[in-house]
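Asks: the amino acid sequence is not available; the structure is as follows:
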């Protein structure tokens, strides 16, 4: 503060106001510290049916543990083209209940598209769509895994984008979950002294079926595996010592678990 300012203030019978430099520390002291962002889980109280509050990578691992395989149970037949496949609806039916159980959400957050046209053999024009979808796999506490998958589809009307996005979703669930078909692998058998040795015995399947820790989803998958291995009619001794086919044992156990869960 200059002496001239002090003299002018004294002549007017008042005290000179402090300079901006003098006021600055006091002003800074009066500003409160930034408040932390509110915790969305601060008031959370777990209910009986709520998932465990674990990180997303743990929740996704638990989903994968329950969905061990999804068989190619659907068929495409047109002309000479025939093949089995795993449809998106089938895949979602497997993942839907299990992700709900473990508090996992699968959300598309960004979609990049490109379009083109293709001519069919009959001369009609089809619209081709290719997409790259960015997904967030969100865990029960709100943390996310970010993944990308691609999909493409053809359609004669306006559904090529929807179809391509559906393919991208199926690719996400199958590839991100590392879900096998459960079919017999060409290398599953080894030849020893002219005897074909199976990759897995009927008794090992029986033990997994009757294990109380085996989920209903896994029991369904075992059914697919046994069908592909042509072992559904293989007889084993059940938990009561009686002979029963693996198919009958699996269905009975599934119904008992379902009735117990409903009770």
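Replies: Nice, I can see it. Everything numeric here is computed off the predicted structure, so don't read it as measured data.
Asks: can we go C-alpha only for contacts and neighbour counts from here?
Replies: OK.
Asks: do you know how far the residue lying closest to residue 101 once chain neighbours are set aside is from residue 218?
Replies: Spatial nearest neighbour of residue 101, excluding adjacent residues (Cα to Cα, 6 or more residues apart in numbering): residue 51 at 6.3 Å. Distance from residue 51 to residue 218, counting by Cα to Cα, to the nearest Å: 19 Å.
Asks: comparison target, given below:
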């Protein structure tokens, strides 16, 4: 009695041994057919102008380390409103050369846009666009950050540039947020305001006593320095804890270094 496999082979004009031989030959060819393509970076040697071949997270860290900060150096003054800001061109012009140096590429891979018609306070018709952009951050070795980064941007335009403007704003948000880019502006809490004429002027000695008080925090010492600068009292000399004459500026800096471990 023959098996189903033998009968199927006979119907096809072959014997079972022939099928078995074909299976063996197919198995021998399989490794050649399914071998993965060679890694194009395997024998790559960076040229003089190429970025270091490091993973994307290290390349991005080097970009952040080099940029450090971008100040709010531009000012908007219109409609009774005035404020400082970091514009799109400023941010892109700062990040562009540094990301190029370290081999970072940033690609928009998905854009979700919403539009609506609106008007200005003067009755002019405008088109408002809000976009949510998903970005891929790719490093010099071709690897990307493990997740897509998203940012939003809004813009108004009277013609057809609202979407492009909104995407530019979203890019600025991505770079500043993903780069944790500070402004190095003064902390608003560091300002000291005296209201009206009823606030008496402090003496140099009262500032000296507060500086030398062990309970005065390092943050308050920085604030005192700011106040003395505004009052033009940094150069005023007082007797320090050893009875020697020392300027308030020198005294404050010395005490601050002692309390924060900043050395001499």
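Replies: Cool, the structure landed. As the structure is a computational prediction, the values presented were derived from the model and not from experiment.
Asks: TM-score for the pair, please.
Replies: Overlay of the two chains. TM-score (TM-score structural alignment, normalised by the length of the first structure): 0.65; 194 aligned residues with a Cα RMSD of 3.1 Å.
Asks: what's the match for the residue nearest to residue 101 of the first structure in the second structure?
Replies: Aligned by TM-score structural alignment, residue 51 of the first structure pairs with residue 51 of the second structure.
Asks: what sits against that match?
Replies: 101-103, 140 (Cα atoms under 8 Å, 6 or more residues apart in numbering).
Asks: in which helix or strand would I find it?
Replies: Using DSSP states H and E, residue 51 of the second structure falls within no helix or strand.
Asks: what's the answer for residue 153 of the second structure, then?
Replies: Taking DSSP H and E as the criterion, residue 153 of the second structure maps to strand 149-157.
Asks: where does that strand end up in the first structure?
Replies: The alignment of strand 149-157 of the second structure onto the first structure (TM-score structural alignment) spans residues 147-155.
Asks: please name every helix or strand in contact with the helix or strand that contains residue 252 of the second structure.
Replies: Per DSSP H and E, residue 252 of the second structure falls inside helix 248-260. Where contact means 3 or more Cα pairs under 8 Å, 6 or more residues apart in numbering; DSSP states H and E, helix 248-260 of the second structure is packed against helix 204-212, helix 218-230.
Asks: and those as CSV, adding distance to residue 145 of the second structure and mean neighbour count?
Replies: Converted to CSV, those look like this (distance: least, Cα to Cα, whole Å; neighbours: other Cα atoms under 10 Å):
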stretch, distance to residue 145 of the second structure, mean neighbour count
helix 204-212, 48, 17
helix 218-230, 37, 16
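Asks: who touches the residue most central in space within the second structure in this structure?
Replies: Closest residue to the average C-alpha location of the second structure: residue 179 at 1.3 Å, with Cα atoms, centre = their mean. Applying Cα under 8 Å, 6+ apart, we find residue 179 of the second structure in contact with residue 64.
Asks: what does it align to in the first structure?
Replies: So residue 179 of the second structure corresponds to residue 177, using TM-score structural alignment.
Asks: residue 259 of the first structure and residue 216 of the first structure, how far apart?
Replies: 11 Å.
Asks: higher neighbour count, those two?
Replies: Shown here are residue 259 of the first structure and residue 216; by other Cα atoms under 10 Å, residue 216 has more neighbours (18 against 10).
Asks: hmm, back to that, helices or strands up against the helix or strand just after the strand holding residue 153 of the second structure?
Replies: Downstream of strand 149-157 of the second structure, the next assigned helix or strand under DSSP H and E is helix 162-178. Under the contact definition 3+ Cα pairs under 8 Å, 6+ apart, helix 162-178 of the second structure sits against helix 88-101, strand 125-138, strand 149-157.
Asks: by how many degrees do the shortest one and strand 125-138 diverge?
Replies: With axes from the mean of the first three to the mean of the last three Cα atoms, to 10 degrees applied, the angle from strand 149-157 of the second structure to strand 125-138 works out at 160 degrees.
Asks: superpose on the first structure and give me the mean offset of strand 149-157 of the second structure.
Replies: Here the mean offset of strand 149-157 of the second structure against the first structure after fitting is 0.8 Å, by mean Cα distance after the TM-score superposition for the first structure.
Asks: run through who's touching that strand.
Replies: Residues contacting strand 149-157 of the second structure (Cα under 8 Å, 6+ apart): 126-137, 162-163, 165-171, 173-174.
Asks: residue 117 of the second structure sits in which helix or strand?
Replies: strand 105-119.
Asks: average offset between that strand and the first structure?
Replies: For strand 105-119 of the second structure, the mean deviation from the first structure after alignment is 1.2 Å (mean Cα distance after the TM-score superposition for the first structure).
Asks: from what I can see residue 9 of the first structure touches residue 3, true?
Replies: No: under the criterion of Cα atoms under 8 Å, residue 9 of the first structure makes no contact with residue 3, lying 9.8 Å away.
Asks: so who does residue 146 of the first structure touch?
Replies: 134-137.
Asks: residue 170 of the first structure now?
Replies: 87-88, 91-92.
Asks: tell me roughly how far stretch 92-100 of the first structure lies from the second structure on average.
Replies: Relative to the second structure, stretch 92-100 of the first structure is 1.0 Å off (mean Cα distance after the TM-score superposition for the first structure).
Asks: next up, the contacts around the nearest residue in space to residue 116 of the second structure that is not next to it in sequence.
Replies: Once flanking residues are discounted, residue 116 of the second structure sits nearest to residue 128: 5.3 Å by Cα to Cα, 6+ apart. With Cα under 8 Å, 6+ apart as the criterion, the residues that contact residue 128 of the second structure are 115-118, 154-157, 162.
Asks: any idea how far residue 128 of the second structure is from residue 78 of the second structure?
Replies: 20 Å.
Asks: likewise for residue 17 of the second structure?
Replies: 90 Å.
Asks: got it, and residue 27 of the second structure?
Replies: 76 Å.
Asks: between the two, tell me which one has more neighbours.
Replies: residue 27 (11 against 8).
Asks: what lines up against that one once you look at the first structure?
Replies: By TM-score structural alignment, residue 27 of the second structure lines up with residue 29.
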